[in-house]
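*Asks:* Coordinates for the following, if possible.
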Amino acid sequence: MHLSPLRTAIALVAALSATLAATSTGAPASAAPGPVRLLGESIVPHALSYRGTTVGGLSGIDRDPCTGEYALISDDRSYQQPARFYTARIDVDGGGVHGVRFTGTHALRQPDGSTYPPPTLNDGRAIDPEDIRVDPRTCGYWWSQEGNRPKAPGAPDPVIQPSIQVAGRQGAYLGSLPLPRDYRITADEGPRRNLALEAITFGQGGSLLTSAVEGPLLQDGPESTTEHGSLTRVTQHSRSGAVLAQYAYPLEPLFAESDPDSPWSPDTGVPALLAYPHDPGRYLVMERTYVPGAGYRIRIFDATTRGAGRVQHLKSLASTAVRPMRKRLLVDLDDLPLPRTDNVEGMTWGPRLSTGERTLVLVSDDNFSAEEATQVIALALR
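*Replies:* Prediction:
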């Protein structure tokens, strides 16, 4: 979850029934040229009530190959209701996004079957859910949580280690994946606060799981500025958690200077990545940037590990020259005819169109704020 200051409110549709849980738009006639075009979007009503839960904070999405539905994870840290995920029918075709209908919700469970508590001082049981993927082999769920680095030593929020967990179809705990040592939060190394583990994706029919740290590790150098980018890490894991390879991924510089009067800080990172089904070294990588006073910018890159140097043996990317992954810009959402671009964090492949195009379905995290929106956006890739 990435909180932002209040912005000018955009009037959202009042809460509808769960069977009509979104307003929809088709693509405008003047779709942007290039390899990606906008099909349309739906807006899920703010604070929609569904089966005793508040729909919001949707930070990850995946299309379920077993049902054709979509799984969406909320990054509610059990503050409003127990940490949970949803299932939904999302009608996407060449004419747009024709609705989002929620079909189920389940709490994520601890090994003892209980739900996760909200964060409390020195309580390492708390979680911060971020991404979800449907296992193409078992149809179970794999989900990531980025953990927590306290604001400062002695601050009243606990250290929570990042994790990738496996859950059953009803949310039952089935296991946890061992993670690389450099994903671990320590006093002076590991992921930064709110820039830890988010993105996960399956490749090679489920035999390969790839994860990404959202921003640079403390030991890997400074965060991006308007003057320079930064490096984060992308790791390929076996299903048992063995590190098969790790690569440096180059993040873009900030697109604007931050408002000096804002209490918020800018940040940029990787909230989602998506493996190409038949090319284990190729990914779609989403870069999400927030700059106070300038808003959000969401860009999707086509990236490859081919030619990149492996870095799992390097303690620091700042002290050694590395060959990072190569990438090219696929689409900047600012270049599409969307009414607004919000805090988009989730990405999955959607259905193939009759034109032969692949679709991408994106979702934004509204941070449970009426000033933001839950957007479900569909794109077509030529």
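*Asks:* CA atoms for contacts and neighbours, from now on please.
*Replies:* OK.
*Asks:* now the helices for the chain?
*Replies:* Along the chain, counting by DSSP state H, no stretch forms helices.
*Asks:* Now do the contacts for residue 167.
*Replies:* 108-109, 140-143, 173-175 (Cα atoms under 8 Å, 6 or more residues apart in numbering).
*Asks:* Just the closest of the residues you listed to residue 335, please.
*Replies:* Using Cα to Cα, residue 143 is the member of these that lies nearest residue 335, at 30.9 Å.
*Asks:* measure the nearest residue to that closest one once chain neighbours are set aside to residue 299 for me?
*Replies:* Excluding its sequence neighbours, the residue lying closest to residue 143 (Cα to Cα, 6 or more residues apart in numbering) is residue 132, at 4.3 Å. Noted for residue 132: a distance of 20 Å to residue 299, by Cα to Cα, to the nearest Å.
*Asks:* Between those two, which is the more surrounded one?
*Replies:* Between residue 132 and residue 299, residue 132 has the larger neighbour count (other Cα atoms under 10 Å), namely 32 against 19.
*Asks:* Could you pull up the residues touching that one?
*Replies:* So residue 132 contacts 60-62, 71-73, 141-144, 200 (Cα under 8 Å, 6+ apart).
*Asks:* Please provide the structure for the following sequence as well, for comparison with the first:
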Amino acid sequence: MSDNEGFTVTHLDSMQVTDGLTPFGVPLGGISGIDYDDATGRYWAISDDRAEKGPARFYTLELTLGPDGRFATDAPVVTGMTPIADQGGEPYPKKGVDPESIRRVHDSTDIVYTSEGDASKLIAPLVRRATAQGEFVRDYALSSQYLPAADASGVQVTGVRNNLALEGLTFSPDGSKIVAVTENSLVQDGQIPSPTNGTDSRVIMFDSAGGDVVDEYIYAVEPISGTYPDMVSPTGFTLKADRGVTEILAVDNNEYLVIERGAVPGKGSEVQIYWASTEGATTVIGKEKLDGTETPMRKKLLFDFSDTGANPDNVEGITWGPTLSDGTRTLVLSADDNFNPEGGQHTMFHVLAVK
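*Replies:* This is a model prediction of the structure:
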């Protein structure tokens, strides 16, 4: 798959989940990360509910595919819901966590997940390992440049931006590295996207066994695709055009699939999948602030939902799915409804073919 030669991605099917489902007595929604377990045929999916509509939690799901790769049912089967606990073993308090991505640990029943934290309150993001029962195991320490800090007047001057923090997570295929990515640039590194400029997301790599940071790179996000006026949603939120990375998925030890999602007021979401490689990119490990001389990861557009006519909605999760009988690999994507059906957002799943 080097340089994505002969690597093509096509859309097979989409599933829009009925709004208002409450498996285990809690609203189903906010699905921001998904991971497939080939051994059981089940998926692990994490909700970005900030412990407000229910406990901070992840789910196990069944999303059966037919021989043609299309969904065999019109809804996922939710087989389990697991609350996740903080370092002290207690349920997260309301707004005490913002889960965004989930991956199963290789050769273990444990999981690793990210939280964006809350930069507006100087709450740090995290990469955290937990048991299959949601119990705290360990944290992977972030370098100081990721931690939100403010000056004497209370203005944030460094660290991840509010709600634009650790959005994506993946393991290297051999399980030796954990790779996390920010949605947008750190405060000290540059701007958020606009129609005239993109943003430099940071990609941070940990040794999965020891926990040390072993490398960092820059992934350059595209500019916003056009100029769009702000809109007020039916639920009273001001909708602004934006763009950022929502997930990363390893292809091999140097190559990744990266989702870029743009919010377009009045139109919904734009979603593209890029192939990206660290080969030839500048390592920025430990660099407190970018200076503009860095070479970002190489990237190339692989797939754009706008070419399919399908509605992607707010795609935030991607995982390798089952291999079809003809040898075709699949990708399964999840879309976060933000618990906002009145605003036209819904929980969705998509399946793509990779050849």
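*Asks:* can you pick the most crowded of the contacts of residue 132 of the first structure?
*Replies:* In these, the most neighbours by other Cα under 10 Å go to residue 60, 32 neighbours.
*Asks:* residue ranges of the strands in the stretch 201-350 of the second structure, please?
*Replies:* For the stretch 201-350 of the second structure, the strands defined by DSSP state E, counting those that start in this stretch cover 213-221, 231-232, 238-239, 242-250, 255-264, 268-277, 298-304, 315-323, 329-335, 348-354.
*Asks:* matching residues in the first structure for the fifth one?
*Replies:* To tie it back to what came earlier, the one meant is strand 255-264 of the second structure. Aligned by TM-score structural alignment, strand 255-264 of the second structure corresponds to residues 282-291 of the first structure.
*Asks:* after superposition, how close is that stretch to the second structure?
*Replies:* Stretch 282-291 of the first structure: mean distance to aligned residues in the second structure after superposition is 0.8 Å, counting by mean Cα distance after the TM-score superposition for the first structure.
*Asks:* Quick one: residues in contact with that stretch.
*Replies:* Here stretch 282-291 of the first structure has contacts from 251, 254-259, 265-276, 296-305, 343-345, 347, using Cα under 8 Å, 6+ apart.
*Asks:* Make a PyMOL selection of the buried ones in these.
*Replies:* Command for PyMOL that selects the buried part of those, burial taken from 16 or more other Cα atoms under 10 Å:
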select buried, resi 251+254+255+256+258+266+267+268+269+270+271+272+273+274+275+276+296+297+298+299+300+301+302+303+304+305+343+344+345+347
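*Asks:* before we move on, back to that, alignment lookup: the residue nearest to residue 143 of the first structure to the second structure.
*Replies:* Aligned by TM-score structural alignment, residue 132 of the first structure pairs with residue 102 of the second structure.
*Asks:* do the same with residue 325 of the first structure
*Replies:* Matched by TM-score structural alignment, residue 325 of the first structure corresponds to residue 297 in the second structure.
*Asks:* how close does its match get to residue 133 of the second structure?
*Replies:* According to Cα to Cα, residue 297 of the second structure stands 36 Å off from residue 133 of the second structure.
*Asks:* of those two, who's got more company?
*Replies:* Comparing residue 297 of the second structure with residue 133 by other Cα under 10 Å, the one with more neighbours is residue 297, at 21 against 15.
*Asks:* Contact partners for that one?
*Replies:* 217-220, 276-282.
*Asks:* Just the buried subset of those, please.
*Replies:* 217-220, 276-278, 281.
*Asks:* First-to-last residue distance for stretch 170-182 of the first structure?
*Replies:* Stretch 170-182 of the first structure: ends 31 Å apart by Cα to Cα.
*Asks:* now it: which residue numbers in the second structure?
*Replies:* Using TM-score structural alignment, stretch 170-182 of the first structure pairs with 133-145 in the second structure.
*Asks:* Pull out the buried residues from that stretch.
*Replies:* Buried residues in stretch 133-145 of the second structure, counted by 16+ other Cα under 10 Å: 134-137, 139-140, 142, 145.
*Asks:* Please name the nearest non-neighbouring residue to residue 262 of the second structure.
*Replies:* Distances taken as Cα to Cα, 6+ apart put residue 243 closest to residue 262 of the second structure, at 4.0 Å, once the chain neighbours are dropped.
*Asks:* Now do the contacts for the equivalent of the one you found over in the first structure.
*Replies:* Aligned by TM-score structural alignment, residue 243 of the second structure pairs with residue 268 of the first structure. With contacts defined as Cα under 8 Å, 6+ apart, residue 268 of the first structure is in contact with 214-215, 224, 251, 254, 287-290.
*Asks:* Looking at the residues you listed, state which has the most neighbours.
*Replies:* Greatest neighbour count in those, by other Cα under 10 Å, goes to residue 215: 30 neighbours.
*Asks:* what residues are up against that residue?
*Replies:* Applying Cα under 8 Å, 6+ apart, the residues contacting residue 215 of the first structure are 191-192, 195-196, 223, 230-232, 268-270.
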